[in-house]
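Q: just a sequence and a predicted model for now, questions to come.
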Amino acid sequence: MKESLKIPHDEIQKLPFLLKNLVEVCRCMNYQVDVIDRNFIKVSFTKSFFAGANGDIGINPINPHFACEVVNDKARTMQILEKEGFRVPLGKHFFISGVYSEKGKKLKDVFSYARKLGYPVFIKPNRLRAARFAEAVHSEVQLKEIVERIAEVDSIVVIQEVVNLPEYRIVSIDGEFQYSCRRLIPKIDGDGLKTIQELIQDFNTKLGRNAIDATCPYILNQFKKRRLNMNSILEKGDSLPVNSTADLRRGGSYSEYSETISNATKKWLKKISDIFNLRVIGIDVFSEGSINHPENLTIIEINHNPGHKAPPIEKVQNIIKLVCQKYFNESDIQRA
């Protein structure tokens, strides 16, 4: 498949969300598109090109590679933010496998630190995406189980306090605010007929490889709290949260979408963009009140490839168009 104008509509629809919208933008802008496979495409214009991909590579060629690598490291990102005076959840990172370690941050120190923080604590891998193995755990047994699973895919874990506040995402390009939305944790809704196990199976069918683990600590703790089990039937109108994170790829949802924000938060946003040298940036935050007041915000993570699932399609494509135009215009200037 070569030029975007010749790509069959049904083939475009098979692409992941961001790549599908990137191809649609290319149709309008007369960019050439080579679809390498359903997760990897090449976009060309005049003598310049970039690769867009589902996952870490993303579709934001104006973001410097080094800056993306920095924010992929959650522990270092938190250290930088804390040093610069931004609020982050209380926590530490620990080396659980591999040859490198630091005093007081070895595997054995994970458990003593969790006891010091007090259960429940939040644990997540340092570099994995899509909230994989990110859990609120309520006991050392649960913590040990998650640490062992993370050790198979990452050498560092981050242990933090649990923060029970509304979560938001704020997105900007070159320091200019684009949109914000509240992120809601995923839940299953009862119908008075199906068991929780059946509802989770239905829920996971839509998620594919990002399916939630029905035996994860978060669900087990919900069961204990509400005296439920997999064979329980949720009444119609009742719901059950099934993940401790609000990642949209894992079934989370959103509300309070907005394309306006205060000047104070715009300045706060630009400062973070400048610190990390990220031109396209999504910042996930907890907020004690309105996100129009930066003093309310505690930063959870920084994302160099926000998924744009909340905005209307027209806004999504306008964002992608803006990024592409910046990239190709700047490439032309550099060659001149």
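A: Ah, there it is.
Q: only C-alpha atoms from now on, for both contacts and neighbour counts.
A: Noted.
Q: quick one: the helices in this structure?
A: Ranges of helices within the chain are 9-13, 17-29, 65-72, 74-83, 107-117, 140-151, 196-205, 217-226, 263-276, 313-335, based on DSSP state H.
Q: surely Ala75 touches Lys124?
A: No. Between Ala75 and Lys124 there is no contact under C-alpha atoms under 8 Å: 10.2 Å.
Q: pull up the overlap in contacts between the two.
A: Both Ala75 and Lys124 are in contact with Val158, where contact means C-alpha atoms under 8 Å, 6 or more residues apart in numbering.
Q: what are the contacting residues of stretch 63-81?
A: 87-88, 92-93, 126-127, 158, 276-280, 301-304.
Q: use this one as the comparison:
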Amino acid sequence: MPRNASMYAIARAARAAGLRYGRSRRFKGKPLLVSDATTRVYFGRGGCSLSSRRKLRIAKSKSRTRRFLERHGCNTITGKRFLPSQASAAVRYARRLGFPVILKPDDGSKGRGVEKLHDAEGVARYLSRLSDDRQGVVVETFFAAQEYRITAVNGQLLGVANRVPANVTGDGASTIHELIAAKNAIRSRRRACPPIVVDPVVTAVLGRQGLSLASIVDKDVRITLRDSTNVSLGGESVDMTEAIHPGYLKALEGAARAFSDIVMVGFDVFIEDIRRPPDDTNWAVLEVNGSPMISLHHFPWEGEERDIAGAALRELFPDPHFCSR
């Protein structure tokens, strides 16, 4: 079985369905082959081999995704793309938005290069570190809300996961460093839970809260360690599929249908209160992922597993015997 948690979920679903699965080197970055007598599908980086390449290119670019989502009736985060050579314009734009702002690569993934910046000097430093002037950077407003991954299969929205940044909860006796070590021991025993890495980002986030790794936190007080919610950086996934107000799923239907030729697609959405109905100001789609980390739904830190992999295979291998399993 694959070591990657999302590929593991697909292989497990294939085995349960009686489909063949195994490693393949035919497509770079797509190491998992699932097949029956007539159909062969490859999974891995970049999603599924049968997904639309055009839509995957749209999803890869955050600026193109924003325009596409707006055409399909979705609220989006206010932002604009700049090149490193346009640093002065990017700083002026950030000032107009108001700090803090978020900067990230236009074609980035897995939280790489995403920074929450609190002043113009930080924006300028971020852009000065980039060596390739062709590398687009998105400057966008900071939206203070909870982040959710809503995943669709063939246009049907099937799973909702609250993405929570890496954190620890105080016990009144242990230092934050000790709490991280204890939590990492728990994470090491669970699938799809990489360790929380202590690095300069963590110390900076703690510093903004007046804390350090040596601080002792009161009992039951939760301390956020990163701004990013990515599981690969120690974040957590909490299933909220039953809790979400149906109005959000209704609002995303058009975009989900438009991206239905990407077999599995994830919408990263900010929502102020998931149980209250949507309006023009309390939610926004951040971006679209054409190769979603479905392990968020299969192996949540809290809550019920959602069988995204099984749903995808039922679409790709619509065999009556398979569907009855």
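A: In hand now; what should we look at? All of these numbers come straight from a predicted model, not from anything done at the bench.
Q: can you name the farthest residue from the center of structure 2?
A: Ala37 (34.2 Å; C-alpha atoms, centre = their mean).
Q: what lines up with that one in structure 1?
A: Under the alignment (TM-score structural alignment), Ala37 of structure 2 maps onto Thr46 of structure 1.
Q: how much space separates its match from Glu167 of structure 1?
A: Separation of Thr46 of structure 1 from Glu167 of structure 1 (C-alpha to C-alpha, to the nearest Å): 42 Å.
Q: likewise Gln160 of structure 1?
A: 16 Å.
Q: who's more crowded, these two?
A: Glu167 (24 against 21; other C-alpha atoms under 10 Å).
Q: find the nearest non-adjacent residue to that one, please.
A: Phe286 (4.5 Å; C-alpha to C-alpha, 6 or more residues apart in numbering).
Q: how many neighbours does the one you found have?
A: Neighbour number of Phe286 of structure 1 under other C-alpha under 10 Å is 23.
Q: can you tell me which residues contact it?
A: Contacts of Phe286 of structure 1 (C-alpha under 8 Å, 6+ apart): 163, 165-168, 297-300.
Q: number of nearby residues for Thr203 of structure 2?
A: With other C-alpha under 10 Å as criterion, Thr203 of structure 2 counts 16.
Q: mind listing what it touches?
A: Neighbours of Thr203 of structure 2 in contact, by C-alpha under 8 Å, 6+ apart: 212-213, 225.
Q: show me what contacts the residue mapped onto Ile299 of structure 1 from structure 2?
A: Using TM-score structural alignment, the equivalent of Ile299 of structure 1 in structure 2 is Val285. For Val285 of structure 2, the contact set (C-alpha under 8 Å, 6+ apart) comprises 69, 74-77, 267-270.
Q: ok, of those residues, which come out buried?
A: For the contacts of Val285 of structure 2, a neighbour count by 16 or more other C-alpha atoms under 10 Å gives the buried set as 69, 74-77, 267-270.
Q: mind putting those into CSV with distance to Ala124 of structure 2?
A: As requested, the buried ones among the contacts of Val285 of structure 2 are arranged in CSV below (distance: C-alpha to C-alpha, whole Å):
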residue, distance to Ala124 of structure 2
Leu69, 29
Cys74, 31
Asn75, 28
Thr76, 25
Ile77, 21
Phe267, 30
Asp268, 27
Val269, 28
Phe270, 26
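Q: wait, which of these is closest to Pro100 of structure 2?
A: Pro100 of structure 2 lies nearest to Ile77 out of the buried ones among the contacts of Val285 of structure 2, by C-alpha to C-alpha, at 13.7 Å.
Q: surely that closest one is in contact with Val138?
A: No. Contact criterion C-alpha under 8 Å: Ile77 of structure 2 and Val138 do not qualify, at 10.9 Å.
Q: and for the aligned residue in structure 2 for Val162 of structure 1, the neighbour number?
A: Under the alignment (TM-score structural alignment), Val162 of structure 1 pairs with Phe142 of structure 2. Phe142 of structure 2: 18 surrounding residues under other C-alpha under 10 Å.
Q: same question for Arg134 of structure 2.
A: Using other C-alpha under 10 Å: Arg134 of structure 2 sits among 11 other residues.
Q: before we move on, what about Arg127 of structure 1?
A: Arg127 of structure 1 - counted by other C-alpha under 10 Å - has 19 other residues nearby.
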